[in-house]
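Engineer: need the 3D shape of this:
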Amino acid sequence: MCLGIPARVVEVDQENGTAIVDVFGNKAEVDISLVPDAQPGDYVMVHAGAAIAKVDEQTWKESYELWKQMLDMLDKEYEQAYQQA
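Structural biologist: Prediction:
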């Protein structure tokens, strides 16, 4: 099992087979060999530095919200643990 991170394609460099994606407001360069037809504005799932699949906007939104909830929960747990230390 792998965990795909929802991202939006910002730029594509077809010559190098890479793209710049927006992941929770952060920019990252990813390999697009598995989705060579990716274009700016597309939504993709990213795993281990590679876009592994294109997804529709609804799927992207659902995944984004689940990740956001999980990250928010982890932030709260970290803050509580840090305050107790």
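
Engineer: going forward, measure contacts and count neighbours with C-alpha atoms only.
Structural biologist: Will do.

Engineer: quick one: buried residues of the helix or strand in which Val12 is found?
Structural biologist: Using DSSP states H and E, Val12 sits in strand 5-13. Residues of strand 5-13 classed as buried: 5-12 (neighbour count, 16 or more other Cα atoms under 10 Å).

Engineer: to compare against the first, here's another:
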Amino acid sequence: MCLAIPVEIESINDNMAHCRVGEGETYLDVSLMLMAEDVKVGDYLIVHAGFALRKIETSEAEETLKILREMLSLADGTKPEACGF
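Structural biologist: Presented below is the predicted three-dimensional model:
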């Protein structure tokens, strides 16, 4: 099973967005080719396999990241604040 993750757009160049994962230091270059709606720097996206699937509200992104951190914590004992995203 694969999980789509929320990312925040840091910059946009043509059909590619440079995005930050959560609050960590992980960055992804994401294709905007599949996006039907306009996006801008600061927007949050759901990303899977390098493609932005949809734009989401900040509150939804924060809640999703919180849940992912808690899942990792339960799986291997990592403290949620030490997950790196």
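
Engineer: if we only consider the buried residues of strand 5-13 of structure 1, which is nearest to Tyr43 of structure 1?
Structural biologist: When these are ranked by distance to Tyr43 of structure 1 (Cα to Cα), Arg8 comes first, at 4.6 Å.

Engineer: what about the nearest residue to the closest one once chain neighbours are set aside, neighbour count?
Structural biologist: Excluding the flanking residues, the one nearest Arg8 of structure 1 by Cα to Cα, 6 or more residues apart in numbering is Tyr43, at 4.6 Å. The number of residues packed near Tyr43 of structure 1 is 25, by other Cα atoms under 10 Å.

Engineer: what do you get for Thr59 of structure 1?
Structural biologist: Neighbour count of Thr59 of structure 1, defined by other Cα under 10 Å: 14.

Engineer: that one and Tyr43 of structure 1: what is the separation?
Structural biologist: Look at Thr59 of structure 1 and Tyr43 of structure 1: by Cα to Cα, to the nearest Å, they are 9 Å apart.

Engineer: same question for Tyr82 of structure 1.
Structural biologist: Separation of Tyr82 of structure 1 from Tyr43 of structure 1 (Cα to Cα) stands at 35 Å.

Engineer: just to revisit the earlier point, of the buried residues of strand 5-13 of structure 1, closest to Tyr78 of structure 1?
Structural biologist: In terms of Cα to Cα, no member of those lies closer to Tyr78 of structure 1 than Ile5, at 21.1 Å.
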